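Okay, here's the prediction I keep looking at, along with the sequence it came from:
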Amino acid sequence: MVQATVGNTVGALQIAITVSTMLFGIVTMQCLQYMKRYPDDAAILKTLAEALRLMELGQSICVSYMMYVVTVNGSQSTRFVGLGVAVILGGLITAVVQSFFSWRLYRALPQPFSYIGIFCIVIANLRCVAAFVFSPRVITQDVEEWRTHSFALVTVLLSSGAVIDVIIAVTLVSFLLKKRQEAFSRCGPSRWHLTRIQRHHCTGLLQKSLSGSQPLQSVCNLQSWLS
């Protein structure tokens, strides 16, 4: 069995860091679009978005620096300061984002389901603490030592982050679908009329009349999106 070292795993590191840098570019674009499209949002939300972007920038700088060092030095690399700092920043970013969405779950869901949000906040912050504990090992240990002495901790870090993301996503989607059905049930006959208008619009029977009626066309587009 081949022993995992920095020298024979540098390819995987380069691929992972390249993909990570591309994702950072997407995050930067999304932040800029958010600032441009929603200038009237609360200052705390815009500050939070900018802080996350700066932490993502710091993480990208750290991992790119380590990719350069490992590529040049290869197996001679014995300290991985950049990766250690990147682990800390990654833990902070994940904790902030997951706590934000978990708090929205707590505010939106009725009791006792709202405690799902509190549970996710606690787990996200414990995961952040675990990232701080793991970061010194990343700096001082080699790849084989990570796998031998920190396998359980790395597994917990990765699996807990994925589990929290799935819980938040499933809960939010279920809640929004339920609210959508409740809204449609309150509409009653109005929804039936909107559906008929949409069908006529799609078949072209109302194309001429809708061409000069922007509000009615907007209603039809909204109904099409909701359906």
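Thanks, I have the structure now.

Please make it C-alpha for all contacts and neighbour counts, starting now.
Noted.

so the residue nearest to Ile197 when sequence neighbours are not counted, which of the three states?
In space, Ile197 comes closest to Cys220 once its chain neighbours are excluded; the distance is 7.0 Å by C-alpha to C-alpha, 6 or more residues apart in numbering. Secondary structure, DSSP: H, G, I helix; E, B strand; the rest coil: Cys220 is helix.

what number of residues lie near Cys220?
When neighbours are counted by other C-alpha atoms under 10 Å, Cys220 registers 21.

Surely it and Arg199 touch.
No. Judged on C-alpha atoms under 8 Å, Cys220 makes no contact with Arg199 at a distance of 9.2 Å.

Show me the helices in the protein, by range?
10-37, 43-73, 81-108, 115-140, 143-149, 151-187, 189-203, 207-210, 214-226 (DSSP state H).

So which of these is nearest Ala4?
Closest approach to Ala4 among the helices of the chain (C-alpha to C-alpha): helix 143-149, 5.8 Å.

what about that closest one, distance to the chain center?
28 Å (C-alpha atoms, centre = their mean, to the nearest Å).

just stretch 52-72 next, same as before
With C-alpha atoms, centre = their mean, you get 19 Å for stretch 52-72.

ok, second structure coming up, stack it against the first:
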Amino acid sequence: MPGAAITIGPAVVGSMIAGYLFGCSTMQTYTYYKRFPGDRRVFQILVAAVMMLTFAHIICIMYWTWTLTVTGCENPDGVTIFSSSRDANIVLTPLISTLVQMFFIYRLFKFSGSKMLAAFCGIFSMLTLTGTLVDAAKALDIPTNRTGKNALNWLTILTLVAATVCDLVITIGLVYFLQRERRRTIFDQIHNIAVRITLWVIETGLATSMSTILVIVLFCATRNTFLWTAVYNVLADVYTNSLLAALNSRETTCRRDTRVIEVSTGCDKSLNPISEKSEGVN
């Protein structure tokens, strides 16, 4: 059984970071509904669903940390990562990540027009969700006096790798098609907008993929110490903030460019606008 120092420590650090990111996502949600009251209903529902799941996620983390730091003081030798709240969080995290990934997959499809590429990313996203749910079901069957070892290490790693591949393909694909659109136009304004959107794509895409890669590395290297939980605890919040940042970033482009035409998406109903000064350009 791992000691309290390498179980409680990561839990507290992860909970603190997750709480901070949840505050950021709450502010971003307020900003989204205030700035985009007429946005597509499906996006409004998506934001509401993701935030409800994230709220449940942060409650599970807080309760889990409480059991480790307060209740665990009565029996320090019995401190363990496994609990009902932890098992619930294992289910909530892939649900949040899958919803966010579906949003970015839709965005990739709108930019690329490739159903095959969108289907490829969708398969990896669903593989992540299905594999994690199976792993969580196996965890629920393990008795209360669990050991530090994961019963399905290979499945855990597989789901994390699938999530990373999905995020990286989406990021690389969006950057490629944005740059292709930029090269096709002769207007400097389009170039500037494409550059800004590309930077947003890289920032949000790398945030999720690098977080998942870090979880994989820590899980493989220190799976029996549970240091990887500090990063896994904040994974859902990283996905939530990436979604809200992508939606709210449209405000900057809309302010700078008032005459907007829809190349791949529009400013008021879509994901990312590409603007031009000339109304006759398609």
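Here it is on my side, so go on. All values derive from a computational prediction rather than experimental measurement.

Let me know the distance separating the residue nearest to Ile197 of structure 1 from Arg186 of structure 1.
18 Å (C-alpha to C-alpha, to the nearest Å).

Would you reformat the helices of structure 1 as JSON lines and include distance to Gln3 of structure 1?
Rendered in JSON lines, the data for the helices of structure 1 read as follows (distance: least, C-alpha to C-alpha, whole Å):
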{"stretch": "helix 10-37", "distance to Gln3 of structure 1": "13"}
{"stretch": "helix 43-73", "distance to Gln3 of structure 1": "17"}
{"stretch": "helix 81-108", "distance to Gln3 of structure 1": "21"}
{"stretch": "helix 115-140", "distance to Gln3 of structure 1": "18"}
{"stretch": "helix 143-149", "distance to Gln3 of structure 1": "7"}
{"stretch": "helix 151-187", "distance to Gln3 of structure 1": "15"}
{"stretch": "helix 189-203", "distance to Gln3 of structure 1": "63"}
{"stretch": "helix 207-210", "distance to Gln3 of structure 1": "68"}
{"stretch": "helix 214-226", "distance to Gln3 of structure 1": "54"}
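
What does Thr93 of structure 2 correspond to in structure 1?
Under the alignment (TM-score structural alignment), Thr93 of structure 2 pairs with Gly90 of structure 1.

Skipping its backbone neighbours, what lies nearest its match in space?
Gln59 (7.1 Å).

Could you measure from Ser174 of structure 1 over to Thr94 of structure 1?
If you go by C-alpha to C-alpha, the gap between Ser174 of structure 1 and Thr94 of structure 1 works out to 23 Å.

no, scratch that, I was asking about Ala49 of structure 1
Taking C-alpha to C-alpha, one finds Ala49 of structure 1 at 13 Å from Thr94 of structure 1.

List the buried residues in stretch 76-84 of structure 2.
79-83 (16 or more other C-alpha atoms under 10 Å).

Work out which residue lies at the spatial centre of structure 1.
Val97 (7.1 Å; C-alpha atoms, centre = their mean).

ok so, going back, just the buried residues of stretch 76-84 of structure 2 now: which is nearest Leu155 of structure 2?
For these, the nearest to Leu155 of structure 2 is Phe82 (17.6 Å; C-alpha to C-alpha).

rewinding a little: so the match of Thr93 of structure 2 versus Leu57 of structure 1, what's the distance?
In terms of C-alpha to C-alpha, Gly90 of structure 1 sits 11 Å off from Leu57 of structure 1.

now Cys187 of structure 1
Counting by C-alpha to C-alpha, the gap from Cys187 of structure 1 to Leu57 of structure 1 is 47 Å.

Same check on Ser160 of structure 1?
In terms of C-alpha to C-alpha, Ser160 of structure 1 sits 24 Å off from Leu57 of structure 1.

ok so, going back, of Ser174 and Thr94 of structure 1, which one has the most company?
Thr94 (18 against 12).

That one and Cys62 of structure 1, how far apart?
17 Å.
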